[in-house]
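Student: sequence first, then the predicted structure, then my questions.
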Amino acid sequence: MTIQTSRSCLRIHPTDNVVVALQDIPKGDCITTDGLSVRVTQSVAAKHKVALEALTIGDPVRMYGVLVGKATQPIAAGDTITTFNLRHEAEPYGLTRRRPYSWHAPDVSDWETLTFAGYHRSDGSVGTRNFWLVVPLVFCENRNVEMMKAAFERELGYAQPDTYVDQVRQLVQAYRTGQTGPAPAAAIPEAARPRLFPNIDGIQFLTHEQGCGGTNADADSLCQLLAGCIVNPNVAGVTVLSLGCQKSQIDQLRAEIRKRQPGFDRPLLYFDQQTYGTESAMLTDAIRDTFNGLVAANAQTRQPAPLSRLSVGLKCGGSDGFSGISANPALGHLSDLLVTLGGTTLLAEFPELCGVEQELIDRCANPTDADRFVGLMQQYAAQAAAVGAGFDMNPSVGNIRDGLITDAIKSAGAARKGGYAPIAGVLDYTDLPTRPGLHLLCTPGNDVLATTGMAASGATLILFTTGLGTPTGNPIAPTVKIATNTRLADRMPDIIDFDAGLVISGQETIEQTGERLLRWLIDLASGHIRTKAEDLGQNDFIPWQRGVNL
């Protein structure tokens, strides 16, 4: 799709009865699309929707060719769609409504011989990074994880610059000497210490608030999540700290690792504080053995791998009214290219698939997967309803402010990250794909719960679109922030990696943007470039306890 730069609005699908404002439209201006012409009745902010026809109470509103809401009061042609005149509504879905599905795979002849430089593991998977993990089996060990972090990062060259520490030091000095005037800006940090191990991309120190005090199911879920992270191809080895008496036990963790990878042969170092007695005795051994593990892991080097070895998570957060027409469909085209090449992509956020369920059911190659998707969606919706919530509560204040009025509007745009390829599998949280292709992964819409689950399900890279801006990163899978609009990319260059706003300005098609992103991604996967989140040390990690989280 190419957007003409002269156009002020976009009708996404021929059956839609609303259009998206591509720019601010003054009251009284006439908008024209597909032979229809209406005069706007009030000023319309960019990203918001305008009715193309008069609607009465209960009439459907359609976007992306699907039902996204119903009018709660009369809406005149040219009126802006708002939370005051529209409520969430979505089409019913089910296996009995399943329809035949076919698609035309994109031409990948230009991509078939391309490779990235990755870390090859014994099971045939290939990592885009070579990380060492330090993880606690229980929250009681968080302090010891932090102690190891303090001991390792600076000495090995992985510490973040002390920019703000230097700024506070200057403020303290000014206070002590009685100086007045404007506060000093953040200081230019000292040059980072060179890395001792050039083939180790980082030591990632994870903490969490689980492992004991919850149910046995909570302990099982934590071990499943940690096991998924440990077998991720981006991980060279792991140090596990345990108190000893907690519910999450090392035997559970080892069993979950074997389920996912029976021949797992990467280092798994385990230290139990109650066995050692003193903290210092345990940490002395943990630090020594971890250092020796890093020496061995540093011997691994990047080697060429086909693009079919990539496993990419597809996520959106801080979405806006442009997400579904620029960045998300660009990811969809990239996903179609990758799965045609034999790669794997993961489309998550089940609360943000509300309203497009039937299309996804139709696209499941295996009826068993269609049935599993229906079951997971209905179970999730029932759990939300049991506590007085629902998928209709998913849009945030920022989403609504920027044009995502209902969950169905948000979901129809979010689902475009999955392109048009058939669905090869449906996964529950932390499940691993067993075949290449596009997979649906059950996660909440919550950014960090979703990205944490993607890493545990094998994603070696995460593509994260945003229209409002978010610093979200992941300690295991480098997370690429893709702006839906150029204004955001220009305003927040410290967290945005890639600008998809050229689709909105008409300078690129969706396909051109997706292919430009894929070329950039090959460099990222090869370690030639890093994400902004990696540079900032933004390593967000929060396990989902399977409570209701939209």
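Tutor: Happy to help now that I have it. Residues are numbered from 1 along each chain as shown.
Student: going by C-alpha atoms from here, please, whenever you check contacts or count neighbours.
Tutor: Will do.
Student: please, where are all the helices along the stretch 201-350 of the chain?
Tutor: 216-231, 250-260, 273-276, 279-297, 327-340 (DSSP state H, counting those that start in this stretch).
Student: could I get the ones you listed as CSV with distance to Ile405 and mean neighbour count?
Tutor: Output for these, formatted as CSV (distance: least, Cα to Cα, whole Å; neighbours: other Cα atoms under 10 Å):
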stretch, distance to Ile405, mean neighbour count
helix 216-231, 34, 23
helix 250-260, 40, 17
helix 273-276, 51, 14
helix 279-297, 49, 16
helix 327-340, 18, 27
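Student: this is the other structure I want to compare:
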Amino acid sequence: MQKKLIKVHPTDNVAVALVNLKAGDVIAFEGQDIKVISDVKAKHKIAMNDFGAGDRIMMYGVLVGKASEAIAKGDVLTTENVKHQSAKVTQKTDTIGWSVPNVDKWKDKTFMGYHREDGQVGTANVWLFFPLVFCENRNIELLKDIFEKELLTQKSNSHRMLLRSLVNEDNGTTAVEPEQTTNVFDNIEVKFITHPGGCGGIRQDSESLARLLAGYVKNPNVAGATVLSLGCQNLQIDIFNKALEAISPNNKKPVLMYEQQQMGTVDEMLTAIIKNSFEAIKEANNIQRQPAPLSKLKVGLECGGSDGFSGISANPTLGYTSDMLVALGGTAILAEFPELCGVEQELVNRCVEEDKANKFLSLMQAFEKSVVDAGSGFDMNPSPGNIKDGLITDAMKSAGAAKKGGTSPVVDVLDYGEYVTNPGLNLLCTPGNDVESTTAMVGSGANIVLFTTGLGTPTGNPITPVIKVSSNSELAAKMSDIIDVDTGDVIKGEKTIEEMAETMLQYIVDVASGTIKSKASILNQDDFIPWKRGVSL
């Protein structure tokens, strides 16, 4: 029989409903009978004792809120009776030890990756087109249309065929033969990025964008790039080149640069781009997958469309997977700083160096100040979907989100646009926005991204495979076209976190080797949103 309640940490004074509960139900739990006061939907929280106004709400062993009014034992927690509250952190107070997981069976495992001259190994082989400024977006779109039609396999598109039949006035009843093309290259992908930046705003925005784009060229999944510039914009070619030089001093990857104001007509520029890029893509197609140790994996950890089960099943699965990867000499990246609010003390105490702890606190405080100065706050972070499914305060959401980072030491703290250089767990300053955060982790070197969701989020990335992990089996069944791995068996009590992590790590190896394609990659979900360093929660 499935359990009805779960308490995540021994010191918690609330429990999570694993199934829908009815008012009047009496549940035997931890040696006491809990009478349910009002209906409680699965994923929501129930009081384990009576609370008075102002009493502290504890979950995951940390402060996640305070009672704004009296709450009876057995009643449900809501946005009406609980408000956000988190512990204040000023410095490192302890050093937290780490119980290293046993990874003996994985030590000699390899994945089939693309070895780069700088020692990194890619899980994909991508030729990337992107502009330095939004004025070139149209030309990027023209090139995308040209290259995709001539180089890439065109799958049958049932929706396009449906529309075609409707245009032919047969109400979709006549079968239309799909168009077929051949795949010219079998060992290289061609991807395209557009964005709204590079000019206007403040100069720092362009410099930040330059670092991000340089990180995409540096990323081991990229074989080379074609870069378009207008000529007069803030993000000048030399600014981009300096950003690339800073993170990749001996860059050997081909980077083809084109400046429209120096080249004449669009036709003349596109002709040159197509000829030169085709030759470079043809050369990049010769790069073959070779075995690589798992220590070459750099995994970004992301969550989006979270629910009340995310912090119990999917996120802890990623956390244990992260710990296994770190134990193998690999790299994990935990981002989304607004969703670390409330767990700062643990993360600070896990920092191996004092200056890293101070940098983390400084970045968190500056981020939060910018949000407050704009008239908002981290307490506004939970989305309507989060709240509907049980995440009613930012600290509650954060405590579950932080589980993605496991328990390993924090070896480095990076600001947005900085590139990962140290194996182990890295903290990266990004907003909690799914696409902005995923975009940033890839720009910092992630060659795989693990993305947990409880509600269903289709986010992907142009150059890095994004593996979707559902917190519950209902979502995995309903949105099977976007979910790769289902951790719902943890909620049902059929698998442990450790067992799910073993499954997760093998899936990562398969995707990294190209034997399995992530659902986001199949859907060509190529999302890219730079963080304009204003307010973005």
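Tutor: Structure's in. What do you need? As the structure is a prediction and not an experimental result, all values here were calculated from the model.
Student: superposing both, give me the TM-score.
Tutor: With the length set by TM-score structural alignment, normalised by the length of structure 2, the two chains reach a TM-score of 0.98; 537 aligned residues with a Cα RMSD of 1.4 Å.
Student: wait, which of the helices of the stretch 201-350 of structure 1 is closest to Asp123 of structure 1?
Tutor: Nearest of those to Asp123 of structure 1, taken as Cα to Cα: helix 216-231 at 9.9 Å.
Student: for the helices of the stretch 201-350 of structure 1, give me CSV that also has distance to Asp407 of structure 1.
Tutor: Formatted as CSV, these follow (distance: least, Cα to Cα, whole Å):
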stretch, distance to Asp407 of structure 1
helix 216-231, 28
helix 250-260, 34
helix 273-276, 47
helix 279-297, 45
helix 327-340, 16
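Student: those helices: which one's closest to Ala21 of structure 1?
Tutor: Proximity to Ala21 of structure 1 (Cα to Cα) singles out helix 327-340 among the helices of the stretch 201-350 of structure 1, at 16.4 Å.
Student: output the residue interval of structure 2 matched by the closest one.
Tutor: Mapped onto structure 2 using TM-score structural alignment, helix 327-340 of structure 1 covers residues 314-327.
Student: do stretch 486-499 of structure 1 as well
Tutor: Under TM-score structural alignment, the match for stretch 486-499 of structure 1 is residues 473-486.
Student: what's the local residue count around the aligned residue in structure 2 for Gly237 of structure 1?
Tutor: Under the alignment (TM-score structural alignment), Gly237 of structure 1 pairs with Gly224 of structure 2. Neighbour count for Gly224 of structure 2, taken as other Cα atoms under 10 Å: 25.
Student: what's near enough to touch Gly224 of structure 2?
Tutor: Val126, Trp127, Leu128, Val217, Lys253, Pro254, Val255, Ala280, Ala284 (Cα atoms under 8 Å, 6 or more residues apart in numbering).
Student: for the residue nearest the centre of structure 1, which non-adjacent residue is closest in space?
Tutor: Closest to where the C-alpha atoms of structure 1 average out (Cα atoms, centre = their mean) is Lys315, at 3.5 Å. Sequence neighbours aside, Phe464 is the residue nearest to Lys315 of structure 1 in space, at 4.7 Å (criterion: Cα to Cα, 6 or more residues apart in numbering).
Student: in a helix, the one you found, correct?
Tutor: No. Under DSSP: H, G, I helix; E, B strand; the rest coil, Phe464 of structure 1 sits outside any helix and is assigned strand.
Student: so the counterpart of Pro475 of structure 1 in structure 2, which of the three states?
Tutor: In structure 2, the residue matched to Pro475 of structure 1 (TM-score structural alignment) is Pro462. Look at Pro462 of structure 2: counting by three-state DSSP, its state is coil.
Student: same check on Val64 of structure 2?
Tutor: strand.
Student: and it? What does it align with in structure 1?
Tutor: In structure 1, Val64 of structure 2 lands on Val68 (TM-score structural alignment).
Student: wait, which of the helices of the stretch 201-350 of structure 1 is closest to Asn144 of structure 1?
Tutor: Among these, helix 279-297 sits nearest to Asn144 of structure 1 (Cα to Cα), with 7.5 Å.
Student: what range does that closest one cover in structure 2?
Tutor: The aligned range for helix 279-297 of structure 1 is 266-284, by TM-score structural alignment.
Student: equivalent analysis for stretch 440-454 of structure 1, please.
Tutor: Taken onto structure 2 by TM-score structural alignment, stretch 440-454 of structure 1 occupies residues 427-441 there.
Student: what residues does the matching stretch touch?
Tutor: Under the criterion Cα under 8 Å, 6+ apart, residues 212, 300, 302-304, 333-339, 360, 363, 410, 412-417, 449, 459-461, 527-531, 536-537 lie in contact with stretch 427-441 of structure 2.
Student: residue contacts, the aligned residue in structure 1 for Gln236 of structure 2?
Tutor: The alignment partner of Gln236 of structure 2 in structure 1, by TM-score structural alignment, is Gln249. For Gln249 of structure 1, the contacting residues are Leu137, by Cα under 8 Å, 6+ apart.
Student: same thing with Thr207 of structure 1?
Tutor: Val135, Pro136, Phe139, Asn142, Val145, Phe541.
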